[in-house]
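Engineer: Provided below are the primary sequence and the corresponding predicted coordinates.
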Amino acid sequence: MENQNQDVKFGFNEFAEVWNGRLAMLGFVIGLATEYITGSGILSQIGLQ
């Protein structure tokens, strides 16, 4: 018996894309804040520069 009323919450769908965008924006803001607080860029923090 399949439940036809539930939306799929995995794969390429609107739910996944909205959360992907939200988490990308959060990561970007955290990266900018880390650069501002430490005074050095992300690449230099992980030893690539």
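Structural biologist: Here it is on my side, so go on.
Engineer: going by C-alpha atoms from here, please, whenever you check contacts or count neighbours.
Structural biologist: Will do.
Engineer: ok now stretch 8-21, how far from the chain's centre?
Structural biologist: Between the centre of stretch 8-21 and the centre of its chain there are 12 Å (Cα atoms, centre = their mean, to the nearest Å).
Engineer: pasting the second one now:
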Amino acid sequence: MEKQESQFGFSQFAENWNGRLAMVGFVIGIATEFLTGQGILSQLGLI
């Protein structure tokens, strides 16, 4: 992995991290739904 400096805006570095964190969030959301038996909206009290 090559060393990259932190960058702001629409750069390859920012887009890679955005995608990685979105995938982690999606997996956490699915795992939470599986463990609690409730959807994300019902956990937040929206339905």
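Structural biologist: That came in fine, so what should we check first? Worth saying up front: this structure is predicted, and the values here are computed from it rather than measured.
Engineer: what about residue 40 of the first structure, how many residues close to it?
Structural biologist: Per other Cα atoms under 10 Å, the neighbour tally for residue 40 of the first structure reads 11.
Engineer: the aligned residue in the second structure for it and residue 27 of the second structure, how far apart?
Structural biologist: In the second structure, the residue matched to residue 40 of the first structure (TM-score structural alignment) is residue 38. Taking Cα to Cα, to the nearest Å as the measure, residue 38 of the second structure falls 15 Å from residue 27 of the second structure.
Engineer: same question for residue 46 of the second structure.
Structural biologist: For residue 46 of the second structure, the distance to residue 27 of the second structure - Cα to Cα - is 21 Å.
Engineer: neighbour count winner among the two?
Structural biologist: residue 27 (12 against 7).
Engineer: the more buried one corresponds to which position in the first structure?
Structural biologist: By TM-score structural alignment, residue 27 of the second structure lines up with residue 29.
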